[in-house]
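Engineer: give me coordinates for this.
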Amino acid sequence: MKKNIDQLKMKRETKFEFTEILEDILVEGAIVPEVHVDYLLELVEGEVIIRGEYTALAKTSCVRCLEEIEVKVSGEFFGDYKESKDYDEYIESLGKEAQVSDDMVEELVDGEVDISSLVRDYIILDMPQFPACEPECDGLEELEKYRNSGIDSRWQKLLDLKN
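Structural biologist: Now for the predicted structure:
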């Protein structure tokens, strides 16, 4: 979902509130069919500031038993965008040895802000790294034979050399 900033400027307001449902956000290893987003978009002297909250159910697999599970992901997001001319000046002001920080500014592309892309980045960061269906999930039965089974026979010759 993209918001055209030029159209919003014509309304002669500086703050806009939106509630939307973003569909089919693609995240590696998970499917996020629907994201509920509430956000505020502010226009401040050639700069666009977006802040809001999102809630989604991501469909992914348990890392232990590989069963499909749904994980609730929610959080806040923030975006700061400048128009091309202001963005170029901003980049030049950073210098050659600029560090990436939390307050980085993005460039407006064709006068639009891509809300889906911004929210997707935050979903990726807020997704659990190792989602499990339940904390005590034992995993696949196939893995049980490797648990506490001693030394793998493939390593035995190396151990014999050591001794």
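
Engineer: can we go C-alpha only for contacts and neighbour counts from here?
Structural biologist: Fine.

Engineer: and Ile91, what element?
Structural biologist: Counting by DSSP states H and E, the element that carries Ile91 is helix 84-94.

Engineer: residues of that helix that come out buried?
Structural biologist: 84, 86-87, 90 (16 or more other Cα atoms under 10 Å).

Engineer: what do you get for stretch 156-163?
Structural biologist: Across stretch 156-163, burial judged by 16+ other Cα under 10 Å covers no residue at all.

Engineer: mind checking how far it is from the chain centre?
Structural biologist: The chain centre lies 47 Å from the centre of stretch 156-163; the measure is Cα atoms, centre = their mean, to the nearest Å.

Engineer: just checking, next helix/strand downstream of the helix holding Ile91?
Structural biologist: Per DSSP H and E, helix 84-94 leads on to strand 106-107 as the next helix or strand towards the C-terminus.

Engineer: tell me the helices and strands packed up against that next one.
Structural biologist: strand 68-82, helix 84-94 (3 or more Cα pairs under 8 Å, 6 or more residues apart in numbering; DSSP states H and E).

Engineer: here's the other one to compare against:
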Amino acid sequence: MTKAALDPAAPLVFDTAELGRSSGTTMHIERGVPAPDAFGLASVYAVPASSNVDLDLDLTAVSEGVLVDGEVEAVAEGECARCLAPVQDTLRVQVQELYAYEGSVTEATTDADEIMRLDGDLLDLEPAVRDALVLAMPVTPLCRPDCPGLCAECGVPWDELPDDHVHETVDPRWAGLDKLRLADSDGESK
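Structural biologist: Modelled structure (predicted):
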């Protein structure tokens, strides 16, 4: 199976040709790029597609490849898991990933899934950025830590309901007696 060629115009694909292969050479990247796809679960909590992802990275040539090290920042949006209110958080994550040169010694000593590889001089940062951002997302996003959620009976957020809000529930086993009580209060004869 052949792998698809990288698109050099993709927002998270970088050309390392000017970096060279001399160990210790560093290239700094500081820019905002559009997120290629929604990072996360789009319907629950995610960095929306085409929203800005800020990169502050150092690419360093090492003997086996290119080491990417730095910080990524993006805004994630979704809904509170308790009350369904909109939630928006800024995620700042560290990214550190080694991209091995084609034919490097790492190819013989690691599994294909364990290490990222350069495609010629192109480096695809999207999987590393996606993984770092998704792992930083909360499993249960909340609008605030003490969010009371929704009323189980009417579905209205507790924050919008009065303090004395209750729903009277009648146990079906007592429903017959409740009818008698109501009939008596209406002045009907027994």
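
Engineer: got a TM-score for the pair?
Structural biologist: For these two chains in superposition, a TM-score of 0.71 is obtained (TM-score structural alignment, normalised by the length of the first structure); 137 aligned residues with a Cα RMSD of 2.8 Å.

Engineer: re the thing from before, redo the helices and strands packed on strand 106-107 of the first structure as a markdown table? Include distance to Asp38 of the first structure.
Structural biologist: Shown next, in a markdown table, are these (distance: least, Cα to Cα, whole Å):
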| stretch | distance to Asp38 of the first structure |
| --- | --- |
| strand 68-82 | 10 |
| helix 84-94 | 26 |
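
Engineer: relative to Asp138 of the first structure, which of the ones you listed is closest?
Structural biologist: Within those, the stretch nearest Asp138 of the first structure is strand 68-82; the backing value is 15.1 Å (Cα to Cα).

Engineer: and what about Thr60 of the second structure, helix, strand or coil?
Structural biologist: Using DSSP: H, G, I helix; E, B strand; the rest coil, the structure places Thr60 of the second structure in strand.

Engineer: okay, now it: neighbour count?
Structural biologist: 22 (other Cα atoms under 10 Å).

Engineer: who touches it in this structure?
Structural biologist: Residues in contact with Thr60 of the second structure (Cα atoms under 8 Å, 6 or more residues apart in numbering) are 19, 23-27, 66-68.

Engineer: how close does the aligned partner of it in the first structure sit to Ile5 of the first structure?
Structural biologist: Aligning on TM-score structural alignment places Thr60 of the second structure opposite Glu42 in the first structure. The gap separating Glu42 of the first structure from Ile5 of the first structure is 10 Å, by Cα to Cα, to the nearest Å.

Engineer: repeat for Leu118 of the first structure
Structural biologist: Leu118 of the first structure is 16 Å from Ile5 of the first structure, by Cα to Cα.

Engineer: Ile50 of the first structure too?
Structural biologist: 12 Å.

Engineer: the two - which one has more neighbours?
Structural biologist: Ile50 (21 against 18).

Engineer: mean per-residue distance, the helix or strand hosting that one to the second structure?
Structural biologist: In this assignment (DSSP H and E), Ile50 of the first structure forms part of strand 47-61. Compared with the second structure after fitting, strand 47-61 of the first structure deviates on average by 0.9 Å (mean Cα distance after the TM-score superposition for the first structure).

Engineer: and that strand with strand 68-82, angle?
Structural biologist: Put simply, strand 47-61 of the first structure runs at 170 degrees to strand 68-82, going by axes from the mean of the first three to the mean of the last three Cα atoms, to 10 degrees.

Engineer: what is strand 47-61 of the first structure packed up against?
Structural biologist: Against strand 47-61 of the first structure (3+ Cα pairs under 8 Å, 6+ apart) you get strand 30-44, strand 68-82.

Engineer: can you give me the buried ones in the first one?
Structural biologist: If you call a residue buried by 16+ other Cα under 10 Å, then strand 30-44 of the first structure has these buried ones: 30, 32, 35, 37-39, 41-43.

Engineer: and Leu123 of the second structure, what is it in contact with?
Structural biologist: 13-16, 99, 117.
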